[in-house]
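**Student:** Fold the following for me, if possible:
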Amino acid sequence: MRFAMNHIAAPKVALVEFFEMAKRLGSTEVEIRNDLPDVMSSWKAADVKSAAEDAGVTILSINALYPFNVWSGDLPAKAEKMADYAAACGAKALVMCPLNEGRAVAHSQVVAALDAIKPMLKSRGLMGLVEPLGFPVSSLRTKKEAIAAITEAGDDGTFRLLHDTFHHHLAGETEFYPQRTALVHISGVNDPGLLVGGMLDAHRVLVDAQDRLENLPQIKALLAGGYAGPFSFEPFATEVHDLADPEAALAESIAFVKAGL
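**Tutor:** Here you go, the predicted model:
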């Protein structure tokens, strides 16, 4: 099992230190972000590439292009800018998230967006990681819907699924697509008073014994189905971001997951 580190697991740790921390934790794969922290706006791509090479880590993705499925306004320019940056910094993929504002987006629009972004990715040797968001207000909640759009856009390997254990649980999905999945995000929710429909990013912590999202069964199902990619920690809760020793907390979560498998 391969663990990876999304920078949001320790957003207050500077980029170089984050890369080095990931390596100490046994993770040679990392994800950088354009929000928290906003690496794209604060680092030159070439410097990110050098820092990753010096630390001995691979940049899996930039997280995230939003809303990828509404191909209008400034999104095409934003997508091209992100693709340029990803290629220049040595990232392998762009994470692509759908509109999450309570407005429906037609299947045909999702396919059109994939058709439009595909040449940008292919010309730069990048992959597009389509991440359904399980929130009730999301315009693309399930992996089944995502696969249908990817298939219609021409399933040549440019697009793969990003399985997020939080969003899988929120969407009520029971199907796993390990052979179509290139990356898995893991996080837990341990607040016993929350209804599933009220779970938000702010509730996402590191996976522990109080986890309500069934991370361990999800991970087991993916591995049993042949998934061989990385599992990347992606907690959003401020109590995780404010930890004095995020490295120790991540090491503890890694140990818990390993023991549970």
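
**Student:** C-alpha only now, for contacts and for neighbours.
**Tutor:** Noted.

**Student:** Helix or strand: which one has K81?
**Tutor:** Taking DSSP states H and E as the criterion, the element that holds K81 is helix 75-89.

**Student:** so what's F236 up against?
**Tutor:** By CA atoms under 8 Å, 6 or more residues apart in numbering, the contact set of F236 is 8-9, 201-205.

**Student:** now with 7 Å?
**Tutor:** Applying CA atoms under 7 Å, 6 or more residues apart in numbering to F236 gives the contacts 8, 201-202, 204-205.

**Student:** Just name whatever secondary elements the next helix or strand after the helix holding K81 is in contact with.
**Tutor:** Downstream of helix 75-89, the first helix or strand assigned by DSSP H and E is strand 93-96. On a contact count with 3 or more CA pairs under 7 Å, 6 or more residues apart in numbering; DSSP states H and E, strand 93-96 meets strand 58-65, strand 127-130.

**Student:** Those: which one's closest to A237?
**Tutor:** strand 58-65 (16.9 Å; CA to CA).

**Student:** Could you list every helix and strand in contact with the closest one?
**Tutor:** If you count contacts as 3+ CA pairs under 7 Å, 6+ apart, strand 58-65 packs onto strand 29-33, strand 93-96.

**Student:** Would you do the same for the sequence below? I want to compare the two.
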Amino acid sequence: MSHPVFGINHIAAPRMVPAEFFRLARSLGLGDVEIRNDLEGNAIVDGTSPSEVKAAAQEAGVRIATINALQRFNEWMPEREREAIELADYARDVGAKALVLVPVNDGSGQAEGERQANLRAALAALKPILEERGILGFVEPLGFEICSLRSKREAVDAIEAIGGEGRFKLVHDTFHHHLAGEPELYPAMTGLVHISGVTDPDVSVSDMRDPHRVLVDEDDRLDNIGQMRSLLKLGYNGLFSFEPFAPQIQHMDDHSGAISASMDRIRAGLI
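**Tutor:** As a prediction, this is how the structure comes out:
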């Protein structure tokens, strides 16, 4: 079994400007970061040019693995196409490998037949946009009961149906995998793993939400280490990127110490 390669998503330290965030990653010995288009007052939302972000990453010595994310990607319409082109252009120009694709998550588009057709139509439309720019699409099923794409199996089926195996991969999110309750893993189809833990002993699985997502420690209820061990044993050799949404993580004073301790805990658990 290979050792995990860690990365970090900007949501872990959203108050940091990109250059500062990149330096944090490098100080942790990480070579890969994920940037986001949903952080108010920060790139990409504030209009920072991709060339400026790319230069800051190069100066810090890190690679930009993904832009996270094109939201509601499986609700394809002219507005979504414009958003996709804009983000794909940014991903190309900033040197990112992939664009994360997040499905509709408001209770709509869930009907049997409808959700599969919507997914295939969106992937078929996205494929040439991504191909022209030389980037990948990372499809992220969400475990929430209201989500229009909970199943990795459905995502894989749709990718295969449109001949997109070379252009699309899955995001395995340990939080969403636990919530979805779908046991099957797709290591060969997985391009990225998001890791976060839930330690609140009182919240039910069906009530778990993003603010519950902390760094992985010994009280983790999601079995991150078990999920990671299984993926590694099955041959996954990609990135394990920290993606904690809990406010107490985002606003802590010592990101470096806390993330380093979580990495040590995971490595010890995987031995």
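
**Student:** quick one on the thing from earlier: okay, the helices and strands packed on strand 93-96 of structure 1 in CSV with mean neighbour count and distance to G260 of structure 1 next?
**Tutor:** As requested, those are arranged in CSV below (neighbours: other CA atoms under 10 Å; distance: least, CA to CA, whole Å):
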stretch, mean neighbour count, distance to G260 of structure 1
strand 58-65, 24, 25
strand 127-130, 26, 27
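
**Student:** Save those strands as TSV, and put in distance to K220 of structure 1 too.
**Tutor:** Converted to TSV, those look like this (distance: least, CA to CA, whole Å):
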stretch	distance to K220 of structure 1
strand 58-65	22
strand 127-130	21
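
**Student:** And those: which comes nearest A86 of structure 1?
**Tutor:** With respect to A86 of structure 1, and counting by CA to CA, the nearest of those is strand 58-65 at 6.7 Å.

**Student:** Which residue numbers in structure 2 does the closest one align to?
**Tutor:** The aligned range for strand 58-65 of structure 1 in structure 2 is 63-70, by TM-score structural alignment.

**Student:** Mean per-residue distance, that stretch versus structure 1.
**Tutor:** Its aligned residues in structure 1 lie a mean 0.4 Å from stretch 63-70 of structure 2 after superposition (mean CA distance after the TM-score superposition for structure 1).

**Student:** picking up where we left off before, now a PyMOL select for only the buried ones of the contacts of F236 of structure 1.
**Tutor:** Those of those that count as buried under 16 or more other CA atoms under 10 Å are selected in PyMOL with:
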select buried, resi 8+201+204+205
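
**Student:** now, which of the contacts of F236 of structure 1 lie within strands?
**Tutor:** Nothing among the contacts of F236 of structure 1 maps onto strands, per DSSP state E.

**Student:** Could I get the helices and strands packed on strand 58-65 of structure 1 in TSV, plus columns for distance to A83 of structure 1 and mean neighbour count?
**Tutor:** As requested, those are arranged in TSV below (distance: least, CA to CA, whole Å; neighbours: other CA atoms under 10 Å):
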stretch	distance to A83 of structure 1	mean neighbour count
strand 29-33	13	24
strand 93-96	7	25
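
**Student:** right, and those strands - which one's nearest E252 of structure 1?
**Tutor:** Ranking those by proximity to E252 of structure 1 (CA to CA) places strand 29-33 first, at 18.3 Å.
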